[in-house]
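In: Prediction below, plus the sequence it came from.
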Amino acid sequence: MTPGDSSSVTAGQALHRSVLLDQAVALLMVRSDGRYVDGTFGRGGHSRLILRHLEGEGRLLGIDKDPEAVRFGETLAAEDGRFVVYHGSFADMADATAAQGWDAGSVSGVLLDLGVSSPQLDDPERGFSFMSNGPLDMRMDPTRGLSAAQWLNTAREQEIADVIWRYGEERFSRRIARSVVRQRDEEPLVTTRQFAELVRQAVPKKEKHKHPATRTFQAVRIFINRELDDLEAGLAQAVDLLEPGGRLVVISFHSLEDRIVKRFMRDLSRGPQLPRGLPVTAREVAPPFRLVGKALKASEPEIEENVRARSAVMRVLERRADTEGESIS
């Protein structure tokens, strides 16, 4: 496959469809010869389309925590010399771009496609899904940090309850945490099916059309991978990298992510909130960033083709072309 041939990439039996692919790349690419960062490379759907539109001195850096995704990135890098892949989190974006010799204020666009990818969800060995049985892992990078099983079998009951409530907004978090502690006293939690069944039994009221373990699995995954901490760090680094006219495009898939992105972009586009009566000109208080359009969601045809697109929300922020690249960090 040549760069940009398709939005779908086949890996064994796993098929990954990049959500809002054409819209994201169209809004991201303000110039064809710019430098771009795909902070969540995955299987390269967005990256391949970006490469199709690059010209001249245009370059693309892909970043991903997942070693399997990095292997796909290395294959793409061998196909196209304008692309390089970096193994790490997009929270390491400043280091990743510095390694390429890219300074702050020199990047034309940054794309973040948040959450877990289809290949990760569909592979039972990764432990992300309660739909099939596998080791209770959930790490996007299985070579680093505690697995979900290791954490659940050692954390305090209160900590488990707090994580499930904070990141899953699960109202039965305390009951679930108590069940975890009781279970591990008898036998350690080691598989996704074991954990999903424990949650199912602990939740007294079931939501229609939703598995009882949905919120809990989401919460543990977010915590294990430091997803919201990484998001806040990555957003700040991304806007520092943007050149005048450069854009940050973020696709989120649940309310906790989108809340952070929405607030971050809103605050930057508002600029400093100063008391009335200060002797400053409009230009002196003009915000250095602006929102590009409204939040965009997947179309009905895309949702019919890819059900995981139904919760996607895309937001775009642009550094104004008439401002200097001041750091917000």
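Out: All right, it came through fine.
In: hey, let's count contacts and neighbours off CA atoms from now on
Out: OK.
In: All the helices of this protein, residue numbers only.
Out: Counting by DSSP state H, the chain has helices at residues 21-28, 45-53, 67-79, 93-99, 118-122, 148-152, 157-168, 173-186, 192-202, 214-224, 227-241, 255-270, 282-285, 300-305.
In: Dump those to TSV, plus distance to Gly293 and mean neighbour count.
Out: Shown next, in TSV, are these (distance: least, C-alpha to C-alpha, whole Å; neighbours: other C-alpha atoms under 10 Å):
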stretch	distance to Gly293	mean neighbour count
helix 21-28	10	18
helix 45-53	20	21
helix 67-79	31	18
helix 93-99	26	18
helix 118-122	28	19
helix 148-152	39	20
helix 157-168	29	19
helix 173-186	38	18
helix 192-202	40	20
helix 214-224	29	21
helix 227-241	18	20
helix 255-270	12	16
helix 282-285	22	9
helix 300-305	20	12
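In: Ok, which of these comes nearest Ala14?
Out: Between Ala14 and those, the shortest gap by C-alpha to C-alpha is with helix 118-122, which sits at 5.6 Å.
In: which residues are contacting the closest one?
Out: Ala11, Ala14, Leu15, His16, Arg17, Arg126, Gly127, Phe128, Ser129, Met140 (C-alpha atoms under 8 Å, 6 or more residues apart in numbering).
In: so of those residues, which ones are in strands?
Out: Ala11, Ala14, Leu15, His16, Arg17 (DSSP state E).
In: got the contact list for the closest residue in space to Arg17 that isn't next to it in sequence?
Out: The spatial neighbour of Arg17 that comes closest, neighbours along the chain excluded (C-alpha to C-alpha, 6 or more residues apart in numbering), is Ser8 at 4.7 Å. The neighbourhood of Ser8, defined by C-alpha under 8 Å, 6+ apart, consists of Leu15, His16, Arg17, Ser18, Gly45.
In: Report the separation between Ser8 and Asn306.
Out: 11 Å (C-alpha to C-alpha, to the nearest Å).
In: for Ile160, same thing?
Out: 33 Å.
In: next one: Val163
Out: Remark: distance between Val163 and Asn306 (C-alpha to C-alpha) = 29 Å.
In: try Leu241
Out: In terms of C-alpha to C-alpha, Leu241 sits 32 Å off from Asn306.
In: And Ser47, by the same measure?
Out: Distance of Ser47 to Asn306, given as C-alpha to C-alpha: 19 Å.
In: Could you do Leu278 as well?
Out: Note on Leu278: its distance to Asn306, by C-alpha to C-alpha, is 52 Å.
In: before we move on, the earlier item: who wins for most neighbours among the ones in strands among the contacts of helix 118-122?
Out: Arg17 (24 neighbours; other C-alpha atoms under 10 Å).
In: I'd say that residue and Gly45 touch.
Out: Yes. Under the criterion of C-alpha atoms under 8 Å, Arg17 makes contact with Gly45 at 7.2 Å.
In: structure B:
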Amino acid sequence: MTPAQATPDPHIPVLLQPILERAAPVTGTWLDGTFGAGGYSRALLAAGASRVIGVDQDPEAFERAAAWAGTCGDRLALVAGNFADLDRLAEQAGALPLDGVVLDIGVSSMQLDQAERGFSFAKDGPLDMRMAQAGPSAADLVNTLPEAQLADILHQYGEERASRRIARAIVTDRKSTPFTRTRQLAGLIERIMPRPKPGHPHPATRSFQALRIAVNDELGALARGLMAAERALRPGGILAVVTFHSLEDRIVKRYLRDASGGAARASRHMPETEELAPRFALLTRKAVEPDAEELAANPRARSARLRMARRTDAPAAAADLKTLGLPSIALRQETRA
């Protein structure tokens, strides 16, 4: 029995076959920066990787893996942490340089399906949303942030057009009753938003997405993770990133565009610009989307987009965060950091 067949997977790895096809032959040491249920890790081991470093900030990910991870022996190493620090984590695991990095950005199916984690408006649970189960929760943000900052989060992270109206209602309601439950917040949004037409998203979808991104600093972590992968990959190493909404995909697209295009960087000491050698070669000119067969097997894959690139031998360079498409609130946070 191969590692990929060791146990039923509650989370189906999205766009797995396109990743394996473009990365073939899969060899050496890979890092799965969003381990989750281990679907990508097991598939990489089955495809030929000699070792996989599985990284996740959610303690429950490794609890779920306990039933099968031992069958992989020393070919699989599980490391607690955020993929934003993947180069440091790989170094601590004695795995540098890496032959490949795969990232599946966003919330997992398991997290959405667990009401007690507070990610979903469809099930009542604590208003939490913390992937690492530490730090300020969604309830903390909703109950303490000023109205303007709440509105900015809903608008910039959720692209919610009614952000100011929703933020105003939250601030009004929390004066008498603090928000502690997911259905409590979803009910407020349902109350002030028009009922969705059949086939349209629930009115709370964008707000919950925005709060989740803010709680977990997901866009900042993505930008840092891309730069960490660039530092960690050997020449010829593969970077594969799966995203699920336009904010994430835009950051990955712009990062790889700039890193693969020999973008010019101005020098303080010379009137001309200094040409940077491309640090990546694109393996996907356009984002790869799920085909009809994958969508039939896994409807949750419908919004997934895959972008891949191969590391060159050019020295790693820090990305210009202003060109990546980070919302201004995320950009301010990364600049302070």
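Out: Right, received. Where do you want to start? Nothing here was measured: the structure is a model prediction, and the numbers come from that model.
In: Just flag the most distant two among the contacts of Ser8 of the first structure.
Out: Among these, Leu15 and Gly45 lie farthest apart (C-alpha to C-alpha), at 10.9 Å.
In: Show me whatever sits in contact with both of these two.
Out: Counting by C-alpha under 8 Å, 6+ apart, the residues touching both Leu15 of the first structure and Gly45 are Ser8, Val9.
In: Quick one: map His11 of the second structure onto the first structure.
Out: Aligned counterpart of His11 of the second structure in the first structure: His16 (TM-score structural alignment).
In: Sorry, slip of the keys, the one I care about is Asp56 of the second structure.
Out: Under the alignment (TM-score structural alignment), Asp56 of the second structure maps onto Asp64.
In: Provide a list of residues in contact with that match.
Out: Gly39, Thr40, Phe41, Gly42, Val70, Val85, Tyr86, His87, Gly88, Ser89, Phe90.
In: do you know how far it is from Asp113 of the first structure?
Out: 11 Å.
In: what is in contact with these two at once?
Out: Gly39, Thr40.
In: List the contacts of the most far-flung residue of the second structure relative to its centre.
Out: Most distant residue from the mean C-alpha position of the second structure: Pro271, 39.3 Å away (C-alpha atoms, centre = their mean). By C-alpha under 8 Å, 6+ apart, the contact set of Pro271 of the second structure is empty.
In: wouldn't Asp124 of the second structure be in contact with Thr182 here?
Out: Yes. Counting by C-alpha under 8 Å, Asp124 of the second structure touches Thr182, with 5.4 Å between them.
In: okay, and the common contacts of those two?
Out: Common neighbours of Asp124 of the second structure and Thr182 (C-alpha under 8 Å, 6+ apart) are Gly118.
In: which residues does Glu272 of the second structure contact?
Out: Ala266.
In: change it to 10 Å
Out: Ala264, Arg265, Ala266 (C-alpha atoms under 10 Å, 6 or more residues apart in numbering).
In: try Glu60 of the second structure
Out: Neighbouring residues of Glu60 of the second structure by C-alpha under 10 Å, 6+ apart: Gly36, Ala37, Met110, Gln111, Met131, Ala132, Gln133.
In: Tally up the residues packed near the residue nearest to Ala69 of the second structure when sequence neighbours are not counted, please.
Out: Leaving out its chain neighbours, the residue that sits closest to Ala69 of the second structure by C-alpha to C-alpha, 6+ apart is Leu76, at 7.1 Å. Residues near Leu76 of the second structure, counting by other C-alpha under 10 Å, number 23.
In: Go ahead and confirm Leu76 of the second structure touches Ser41.
Out: Yes. Using C-alpha atoms under 10 Å, Leu76 of the second structure is in contact with Ser41, at 8.0 Å.
In: Quickly list what's touching both of these two.
Out: Pro3, Trp30, Leu31, Ala49, Arg51, Val52, Ile53, Gly54.
In: Nearest the middle, which residue of the first structure would you pick?
Out: In the first structure, the residue lying closest to the centroid (C-alpha atoms, centre = their mean) is Leu114, at 1.9 Å.
In: contacting residues around the counterpart of Gly245 of the first structure in the second structure?
Out: Taking TM-score structural alignment, the alignment pairs Gly245 of the first structure with Gly236 from the second structure. By C-alpha under 10 Å, 6+ apart, the contact set of Gly236 of the second structure is Leu98, Asp99, Gly100, Phe280, Ala281, Ala309, Arg310, Arg311, Thr312, Asp313.
In: Nearest to Glu334 of the second structure among the residues you listed?
Out: Distances from Glu334 of the second structure to the contacts of Gly236 of the second structure, taken by C-alpha to C-alpha, are shortest for Phe280, at 23.3 Å.
In: how many neighbours does the closest one have?
Out: Around Phe280 of the second structure there are 28 residues (other C-alpha under 10 Å).
In: so how far is Asp313 of the second structure from it?
Out: Counting by C-alpha to C-alpha - Phe280 of the second structure and Asp313 of the second structure are separated by 9 Å.
In: now Asp249 of the second structure
Out: 25 Å.
In: go on, Ala132 of the second structure?
Out: 34 Å.
In: same thing with Leu31 of the second structure?
Out: On the measure of C-alpha to C-alpha, Leu31 of the second structure and Asp313 of the second structure end up 19 Å apart.
In: Out of the contacts of Asp64 of the first structure, which sit inside strands?
Out: Of the positions in the contacts of Asp64 of the first structure, Val85, Tyr86, His87 sit in strands, assigned by DSSP E.
In: residue contacts, the second one?
Out: When you say that, I think you mean Tyr86 of the first structure. Contacts of Tyr86 of the first structure (C-alpha under 10 Å, 6+ apart): 39, 41, 61-65, 70, 73-74, 92-93, 95-97, 99.
In: now the counterpart of it in the second structure: how far from Met110 of the second structure?
Out: In the second structure, the residue paired with Tyr86 of the first structure according to TM-score structural alignment is Val79. Val79 of the second structure sits at a distance of 19 Å from Met110 of the second structure (criterion: C-alpha to C-alpha).
In: before we move on, what about Pro10 of the second structure?
Out: 7 Å.
In: Can you check which residues contact both of those two?
Out: In contact with both Pro10 of the second structure and Met110: Gly36, Ala37, using C-alpha under 10 Å, 6+ apart.
In: Excluding chain neighbours, what is closest to the aligned residue in the second structure for Gly234 of the first structure?
Out: Gly234 of the first structure maps onto Gly225 in the second structure when the alignment is built from TM-score structural alignment. Once flanking residues are discounted, Gly225 of the second structure sits nearest to Ala84: 3.8 Å by C-alpha to C-alpha, 6+ apart.
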